[in-house]
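A.B. asks: show me how the following folds:
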Amino acid sequence: MRDRQFFGYGSLVNRATHSYPGTRPAILGGWRRVWVHTHLRSLAYLSVEPADCEIDGLVAEVPDGDWAALDDRERAYDRHPISTTLHACGSNAEAQVYAVPPSHAALPDVTHPVLLSYIDVVVQGFLDVFGEAGADRFFATTSGWQAPILNDRTAPRYSRHQPLTDWQRGYVDARLTDVSAQVGAA
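C.D. replies: Got it, this is the predicted structure:
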């Protein structure tokens, strides 16, 4: 089944950003999220790297094993079969995961920031799927919060941005403060 499922750990956790069927919560062992920039994109995004950690996410089906649309969405990433433990709905599962290749990865910087509208979408997905405790785990199991974050909420630059409730915005802002993130004006 590995050739027909993916593990999403960032914006793909937010079901409003895609229509892939069969989504279900999952835990991936042996990896952590990290903020990276790649020369293939002008902004920084989440990736994963091997680590002594577990991360929450979603497993979803790729209809008919047709990866073209998802590969295009994740064009700055390489797709890899997961060879570590992946638990979904109480049982082991097989899937593919997208990661920026280390040879293309760099730390985010002021010319390649993280968009706040992207963080909003990711955290909204975690709140929806895993609740506040799961969103707290997202912040705890993501490395690189020292990355510059561009506040683009009034004119979102992230193409899959979603409207947030006042509570969700407050939650994101409070957690960014908790991890000492630096959010700058657009």
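A.B. asks: when you work out contacts or count neighbours from here on, use the C-alpha atoms and nothing else.
C.D. replies: Will do.
A.B. asks: and whichever strand in the chain runs longest, what other elements does it pack with?
C.D. replies: When the chain is parsed with DSSP state E, its longest strand is strand 44-61. Helices and strands touching strand 44-61, by 3 or more Cα pairs under 8 Å, 6 or more residues apart in numbering; DSSP states H and E, are strand 5-8, strand 24-38, strand 96-99, strand 114-115, helix 116-140.
A.B. asks: so which elements touch the first one?
C.D. replies: This points to strand 5-8. In terms of contacts (3+ Cα pairs under 8 Å, 6+ apart), strand 5-8 is packed against strand 44-61, strand 96-99.
A.B. asks: to compare against the first, here's another:
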Amino acid sequence: MNDPYFFGYGSLVNTKSHDYPNPQPATLRGWRRAWVATPRYGVVLLTGVPAPGHRIDGLIAHVPGADWAALDAREGGYARLPASEHVDHALPHQPEIAVYAVAPEDMTDNNSHRILLSYLDVVVQGFHEVYGDSGVRHFFDTTDNWHTPILNDRADPIYPRHQKLTRAQTALVDDNLDRLSAQIQERHEATLPPKF
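C.D. replies: Next comes the predicted model:
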């Protein structure tokens, strides 16, 4: 029996944030990414949303022994959904593949929630290391809701799996946010969410 894989499209693309084996590029058909507020953490999460005709790049990795417990705990704000039929990959076999997404009933329109810059940095670092500069730009262009304010917590990261970016990676984040006219909010200006 073949062990399953997950498809990651956000922080799970960054292999510095996990140690699941056999990571490799893959594409999820019929989905887009979006930033959504959820009541669970008081911050905005990156999720996949069904979107016929669209596709997003990401990464698949092996879940040995189908032991989903640690990954389910990490992705606690998400539901694990079957995605095997929608993932294009280079594996020589067709394993079960799951994707994590915020359930519609767990989304809120609370506009006081913020995107954590420390979280976004981890996502962009992963895309840069897997897909290069053009992959980072494609990530920004295939993700919705950039009108959501971004909390600059780089100096004291709230995101628990934050990473140190290279100067070039930091510039990629900042340049793309500038290109999209994103609103950056300094940490002292905001009510801070709890650590999660």
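A.B. asks: TM between them?
C.D. replies: The TM-score (TM-score structural alignment, normalised by the length of structure 1) is 0.94; 185 aligned residues with a Cα RMSD of 1.7 Å.
A.B. asks: in CSV: the helices and strands packed on strand 5-8 of structure 1, plus mean neighbour count and distance to residue 176 of structure 1.
C.D. replies: Converted to CSV, the helices and strands packed on strand 5-8 of structure 1 look like this (neighbours: other Cα atoms under 10 Å; distance: least, Cα to Cα, whole Å):
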stretch, mean neighbour count, distance to residue 176 of structure 1
strand 44-61, 21, 15
strand 96-99, 21, 23
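A.B. asks: tell me the angle of the longest strand of structure 1 relative to strand 24-38?
C.D. replies: 150 degrees (axes from the mean of the first three to the mean of the last three Cα atoms, to 10 degrees).
A.B. asks: which elements pack onto the helix or strand just after strand 44-61 of structure 1?
C.D. replies: Counting by DSSP states H and E, the element after strand 44-61 of structure 1 in chain order, helix or strand, is helix 68-73. If contacts are counted by 3+ Cα pairs under 8 Å, 6+ apart, helix 68-73 of structure 1 sits against no helix or strand.
A.B. asks: quick one: helix 68-73 of structure 1 to structure 2 mean distance?
C.D. replies: Mean deviation of helix 68-73 of structure 1 relative to structure 2 after superposition (mean Cα distance after the TM-score superposition for structure 1): 0.3 Å.
A.B. asks: the next helix or strand after that helix vs structure 2, average distance?
C.D. replies: Heading C-terminal from helix 68-73 of structure 1, the first helix or strand you meet, by DSSP H and E, is strand 78-81. For strand 78-81 of structure 1, the mean distance to aligned residues of structure 2 following superposition is 0.4 Å (mean Cα distance after the TM-score superposition for structure 1).
A.B. asks: which other helices and strands does the helix or strand that strand 78-81 of structure 1 is followed by contact?
C.D. replies: Per DSSP H and E, strand 78-81 of structure 1 leads on to strand 86-88 as the next helix or strand towards the C-terminus. Judged by 3+ Cα pairs under 8 Å, 6+ apart, the packing partners of strand 86-88 of structure 1 are strand 24-38.
A.B. asks: run the chain-centre distance for the strand it packs on.
C.D. replies: Offset of strand 24-38 of structure 1 from its chain centre (Cα atoms, centre = their mean, to the nearest Å): 7 Å.
A.B. asks: sorry, back to before: got the angle for the longest strand of structure 1 vs helix 116-140?
C.D. replies: 70 degrees.
A.B. asks: how close does residue 13 of structure 2 sit to residue 130 of structure 2?
C.D. replies: Look at residue 13 of structure 2 and residue 130 of structure 2: by Cα to Cα, to the nearest Å, they are 8 Å apart.
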